[in-house]
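A.B. asks: can't give you the sequence, but here's the structure:
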C-alpha cells in the first residue's frame, strides 16, 4: 500500500482530469469517487466497462428551464423524461447522459451557462440504459388519460400491495388509479445483488412503459380492477395469484414497508382502531421505487427516482387537484440546510404549484446511531473523529465533512486502521486516493472549495472500499477505526458537521451492508434515563442533535418526528427520532441547518412496545413497524383530511 495519496484520475466516462486545479470544485464528489474506483461500488470496477449512460439530476440556472436545456442538447447524449415539460418554469429535471454530454458541457459555453449543478444517480440495471421516447425540441406536454381531480394522495415507497382491501373502495374497486413501478426486470440489479441475467418484465402483465417517464411499467386503475376480477374466486381476490400474474413477486412477502406506510396514510384502520375519513376514501397515485433504491440505503438513486416519482404523481392529476405526497424514505448525509438538489427541487415544485402540492417526509431514525458529529475548531486547534468501520461490510462507506463558507484554513488528515502515521493532510481544493499494491483505491478524500451537494460552504467526502467480498475482483479495504483529524490553521474559529451516510439493510433483505459509526470515550452509552439526549456540558463531538433525514430539511416540505402514543414513565419521544424542541439548541451550528421537525406524530405505542400497527401485504394481516416512516404518513393523512 502506498504511504501517500495518489492523484485523482482522468475520468473514463466524463473525460475530466479530476486532478487539474479547480476540477473538483462545484462537482458531485460521489461522481468523482465513482470514476476514481471505476464504478466499483456499482459492480463495474476492474476488468469491466463503465456504464453506457449515467442517470443524473440537474439544477438549471435562474434564467433557464427544462425546454431551454432540451433545445440546447441532443437526445444522442442527453435524455430527459417528457414529464418535465409539464410544469412551466421548473429548473430541475432528471436525465440520462452519455460521455458526449461531458464533452459538450466542458466545451459548449451556452450549455454550461444553463446548468448550475448536477448529481449522480445510481447507474445500475436499466438506470444505465437509454430512455424510451425522451424529450425533443418539438415535444409538447401531453396530458395523461384519466387525470384525477379533488383530493389525491400520492405515495412513493417500496412494496406497495395495491390489492390489499385497505386500498379498495366500498364497491371493491381499487382506489389506486395510477400505479408506476420503476423497476424493469424480474431480478433487480442493485449494489449487493448482481444477477447473472436480468429478465425484462412482460409489459402484457406488468403494464406498458409510461411514455412520459421513459422507463418502468404502469398500471391504470382499470388495469388493476380487471386483473383483480380475473383472479377473484368465490368473491375473494386471490392476491398471491394476482401478484404472480402481474410479476410483483416482492409482494409475496408478508411484510412490506410501503404497504404498512400506505395503510397508515389512507387505510381503513384495523378492528381495534377503524378509520373512516377523507383519506380512507380519496383517490391514490402510487409509485413503487425500483428495488435498487430500496436495497441501496445510502440513497444513491434517491435523487433521481424520488423526483421522477413526484413528477409522475403530478402528471396524473388535473391542474385543479389538491395533492398530498408521502415519502417515507431518506438518508443521513447531506448539507441538512435544504440546499441539496432534491430538496431544492421539491421546494420549487411546491412553490410553483401555489399550494396545490404538500409533501410529508420523516425526520429520520438515527438519533442514537452515532452517525453525526458537530464541533468548533478553535484557531490552531483540531478535533479528532474515530470512525468505526465494521468487518464483513460488502458495501462502500461514506463520511461527509461539512464546513461553512470561509473555512479555507481547515486541513483534513486520515489515518487508516493499523497505521500509526496518517496520510498527508489535505487542504481545501485537493483530492486523492489511497491505493493497494495493484493500484486499486482503498479510500478517497475529495475536498473541494464548493460542492454540488449543497449551496452553502463545502463538503469533503471520505469514501471507503468494502471491507469484505466473496469476489476476487472486488478491492477490499481495512476495517476498524479510521482516525480523521480536522485541523484549523486559520485565525478564527470554524464550525464543522460530520455525517456518516446510511448503510443499513432494508426489511427482509441481505445486501451485506453494515452501518459504520463514530466512537468517543465521552459519549454516553450507559442506557440511563438521561443518556438518550445530548447535554451541553458534555464535550464529545458526537451529537444526536442534528442527526436528521437528509431528504427532510427543505423549506416547504413538512418533516415529521416520532412520539410514543402512551409515554408513561419512559418519556414522550421515540428514542430514535429527532426531538422538538432541541435538547441541544444552544450548541453553535452552521447557518441554515435544520435539526427540529415541523411536527410530531406517534410511531411507537409505548416504551416497551416499539412501532405501530399497520397493514401487512395480504388483506386482513396486521404488522408492527417502528420508525418515523410511520409518523410521516399520519401527518400526510391529516393533510388530506384538512384540505
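C.D. replies: Done, it's in. Fair warning: this is a prediction, and the values are worked out from it, not measured in the lab.

A.B. asks: From here on, just use CA atoms for contacts and neighbour counts.
C.D. replies: Noted.

A.B. asks: secondary structure element for residue 314?
C.D. replies: helix 302-315 (DSSP states H and E).

A.B. asks: So what's the gap between that helix and the chain middle?
C.D. replies: Relative to the centre of its chain, helix 302-315 is centred 12 Å away, using CA atoms, centre = their mean, to the nearest Å.

A.B. asks: got a list of contacts for the next helix or strand after it?
C.D. replies: Once helix 302-315 ends, the next helix or strand along the chain (criterion: DSSP H and E) is strand 322-327. Applying CA atoms under 8 Å, 6 or more residues apart in numbering, the external contacts of strand 322-327 come out as 149-157, 265, 310, 314, 317, 356-362, 632-633, 636, 639-640, 643.

A.B. asks: buried subset of the residues you listed?
C.D. replies: 151-157, 265, 310, 314, 317, 356-362, 632-633, 636, 639-640 (16 or more other CA atoms under 10 Å).

A.B. asks: Might one say that residue 158 is in contact with residue 260?
C.D. replies: No. Taking contacts as CA atoms under 8 Å, residue 158 lies outside contact range of residue 260: 10.2 Å.

A.B. asks: Could you report the distance from the residue nearest to residue 320 when sequence neighbours are not counted to residue 590?
C.D. replies: With CA to CA, 6 or more residues apart in numbering as the criterion, residue 320 has its nearest non-adjacent residue at 6.3 Å, and that residue is residue 149. Separation of residue 149 from residue 590 (CA to CA, to the nearest Å): 42 Å.

A.B. asks: show me where the stretch 301-450 of the chain has helices.
C.D. replies: With helices called from DSSP state H, counting those that start in this stretch, the stretch 301-450 of the chain shows them at 302-315, 341-352.

A.B. asks: Over to the stretch 101-250 of the chain?
C.D. replies: 109-114, 203-206, 221-230, 239-245.

A.B. asks: out of these, which comes closest to residue 99?
C.D. replies: Nearest to residue 99 among the helices of the stretch 101-250 of the chain is helix 109-114 (14.9 Å), distances taken as CA to CA.

A.B. asks: What helices and strands are in contact with the closest one?
C.D. replies: helix 66-71, helix 99-107 (3 or more CA pairs under 8 Å, 6 or more residues apart in numbering; DSSP states H and E).

A.B. asks: Comparison target, given below:
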C-alpha cells in the first residue's frame, strides 16, 4: 500500500481559524451522535487554537447551539490579556444562557450581586477545587453545626438557572446548600441525610441522560477523594481548619464534553481558574466592606487542579496555561490582591511508554515505532516538537508508514496538513510563538482501530512507523509525546492507549519488575533509563511542565519509595541548553500517593458518607499538597507576619519538603534523597498533612 500520497493543504482558513485538534475532531465526529439531555443537546465544538489567541469569526458559525470560542489576546494589541474574552458555552442547549451573553469584560459582568453571596465570617483562606463528581453533602465538607463549608459551587453542565450573569450551567451558594441539606435531613443540618435525593435534586447525579453525571451513584468518585484530601476535615479534630478555610468548587463537565484525549480541556481549565479567582475576590468584598481603597485585599487562595495532558510544548514560552497564570498573577500583584496559587499533579505516565527523544544529525533520519492497539475506540494523537542548537526553525521532514507500507518524508508549511490515508493525518502546527522560539511541531492523528459508530473511519492496529528526517545543516533535537487517552465514560475500557514500541526500552528487569527510571546499585542510586529513544525522563504532564504552578509527585508512605507511576522530570539532563525547553526539570515536591506495598492507594472519602476507599495516583498527592499550602496560609496569618503576605505555594511546599526530608526516618535504600531520585521526588518528601482516624500499622 502506498503511503503519504496526499499533498500538504492549508487547514487554517480566513475567518475560521481552527487548531489542529479541533479541525480533526470536527471532520471525524458527528455532533448528532453526542446528543445531550433529551436528544436536544450537542457536543462541544471548540477550538483549542482560540486559547492561542486566534480569533474566530462568529458570523461563520451557522448553528447557534455550537460554540463561541475563547480568546485570550486583545484583538487590537495582540497582547495576552485575561477576562476580556468571549466565554465558551458548552454544547448542551439547556445548559446555555438563553440571553447568549458571551463577553464578560470585567469581573462584575459574570458575578451575582454582592447581597446574593453568603457571609463568610471567620474565613481567612480559600481552597479551590476543579474536578468532577464533587459530593456537596459529604460530612467532610461540613462545619461543627452541620452547615456546608462550600461557599460556592459552579456546575458547568447543569441546566442553566442564573438569569444572565453566567454563560452556562448553574452556581449554588452555601445558603442554598444548607437549605437542601435540611430538606433531605429531616429538617436538621445534623440529621441523617438522604444523599441520593440531595444529589438528584442538585443534578449531581442524572441517570436519565445518556452521558449524565453518575459518579456519585457509585462507591468511588475522583472529586470526592480529591476534595476530602485537599479541604475535608472533622471539625472536632481540626477546628481551626474547619472554621477558617472556605471552599469554592467548579464541577467540570463530563469527559465526553472535553474529549477522551482532553482536546478541549484547557478551555474549561482556564475559565474555571478565572471563576475561582473572581469569586474569591467577590467574597472578600462582601465580607470586608470597610476595606480601604488601595490596600491589600483578597483571601489567599490555592486551587487544586488534578487534570492535565501528556503531549504539548512543555514550555512556558509557548503553552497557554502558564501564560494565562502569569497574566492573572501579575494582574493581582498590580491590584494589590492576595496570593492565587495553583497545585497540579506530575502525572501517572512514568511507565506508559508515551515519551521519546532523539538527536538527528544533518541528512540522517530516525524511525519511531508507534503501536496502535486493537479494540481501541478512541482517536490517537502524537505531538512532535523539534529544535536545534542555533534556535532557528528546524528543517524536519515527516512521514507515516502503516504496518504494511513505506513512506518518504516531506516538510509542510505551518498551518498545513496532509492525509496519509483515510483516517490518518499529519498537521504542521501554526502559532506565532512556535516560530518565534525556533520550534517546529507536528501533530499526527488517527481514527480508532475499532468503532461501533463509524466503521468506515477505522485504521489497522499494529506497528505504525513515524519517519523523521533532518534536512537542515545542524543537529536537531526531537521530542515525541503520545497524548492522554481515556475512555469517554469513567468506567469504560474502550480507550486503549497507544505506545512507542522501542526495542531499546527495558520494560522488565531481571527480577520481573517494571523499572521506574532509577535503581539502587548497592551503594547509591543511579539513573536506569534510556538516554535517547523511549524514556521515562520527561514524562511530566505538559500542563505542569513550567513554574507557574506547583507540581507534585507521589511516594509510598511506608518506606519513602517513589510511586512507580509518578512521572519523571528531565532532572540533571535538563541543565544547559535544554533549560529553555524544560523550564521545570523535576516536581516541586512529593507527597504520599500510596500507603504501602500491601496497602496501595490513600484512604479518603468515597462517593457518599460512610464510605472510605483507597485510590492511587498523583492527583491525590496533589490534593494533599493543596491542603499543606492552605495550612501554610493559616500559619502565616496567625504568626503575626501580617495578613498581607502569604507566600506562594512553592514557598510553602519546598521548605516543607526539605525540612521533612531531614527529619524522615525512612529505611534503606530510600534513606537519603539522592540526585537520581530528585527527578521524581523533587525537593523532598512531605509528610501526610491530614490526620486520619486510624493510622495504618507501621507508618512513621
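C.D. replies: That came in fine, so what should we check first? Quick caveat: nothing in here was measured; it's all calculated off a predicted structure.

A.B. asks: Which residue range of the second structure does the helix holding residue 314 of the first structure align onto?
C.D. replies: Mapping helix 302-315 of the first structure onto the second structure (TM-score structural alignment) gives residues 265-278.

A.B. asks: what's the answer for stretch 549-565 of the first structure, then?
C.D. replies: The aligned range for stretch 549-565 of the first structure is 541-557, by TM-score structural alignment.

A.B. asks: Give the burial count for the residue nearest to residue 43 of the second structure when sequence neighbours are not counted, as a bare number.
C.D. replies: Of all residues not flanking residue 43 of the second structure in the chain, residue 91 sits nearest, at 4.9 Å (CA to CA, 6+ apart). Residue 91 of the second structure has 26 neighbouring residues, counting by other CA atoms under 10 Å.

A.B. asks: Out of the helices and strands packed on helix 109-114 of the first structure, flag the one nearest residue 226 of the first structure.
C.D. replies: Across these, closest to residue 226 of the first structure is helix 66-71 (CA to CA), at 37.2 Å.

A.B. asks: Find the one among the helices of the stretch 301-450 of the first structure with the highest mean neighbour count.
C.D. replies: The highest average neighbour count among the helices of the stretch 301-450 of the first structure, using mean count of other CA atoms under 10 Å, belongs to helix 302-315 at a mean of 24.

A.B. asks: That one vs the second structure - mean distance after superposition?
C.D. replies: For helix 302-315 of the first structure, the mean deviation from the second structure after alignment is 1.4 Å (mean CA distance after the TM-score superposition for the first structure).

A.B. asks: And that helix, what does it pack against?
C.D. replies: Using 3+ CA pairs under 8 Å, 6+ apart, helix 302-315 of the first structure sits against strand 54-60, strand 92-97, strand 151-157, strand 283-288, helix 341-352.

A.B. asks: State the separation between the fourth one and the centre of the chain it belongs to.
C.D. replies: Centroid separation between strand 283-288 of the first structure and its chain, computed with CA atoms, centre = their mean, is 19 Å.

A.B. asks: who touches that strand?
C.D. replies: By CA under 8 Å, 6+ apart, strand 283-288 of the first structure touches 148, 151-160, 175-182, 309, 313, 316.

A.B. asks: so where do the strands sit in the stretch 1-150 of the first structure?
C.D. replies: Secondary structure of the stretch 1-150 of the first structure (DSSP state E, counting those that start in this stretch): strands located at 54-60, 78-79, 92-97, 115-120.

A.B. asks: The first one against the second structure, how far on average?
C.D. replies: Per the superposition on the second structure, strand 54-60 of the first structure and its aligned residues are separated by 5.6 Å on average (mean CA distance after the TM-score superposition for the first structure).

A.B. asks: got the angle between that strand and helix 341-352?
C.D. replies: 50 degrees (axes from the mean of the first three to the mean of the last three CA atoms, to 10 degrees).

A.B. asks: In terms of secondary structure, what does strand 54-60 of the first structure contact?
C.D. replies: strand 92-97, strand 115-120, helix 302-315, helix 341-352.

A.B. asks: Hmm, residue 369 of the second structure is touching residue 468, no?
C.D. replies: No. Using CA under 8 Å, residue 369 of the second structure makes no contact with residue 468, being 11.4 Å away.

A.B. asks: Looking at those two, which has the bigger crowd around it?
C.D. replies: Set residue 369 of the second structure next to residue 468 and count neighbours by other CA under 10 Å: residue 468 wins out with 24 against 20.

A.B. asks: need the contact list for the residue mapped onto residue 382 of the first structure from the second structure.
C.D. replies: In the second structure, the residue matched to residue 382 of the first structure (TM-score structural alignment) is residue 365. Residue 365 of the second structure sits next to 467, 468, 469, 470 when contact means CA under 8 Å, 6+ apart.
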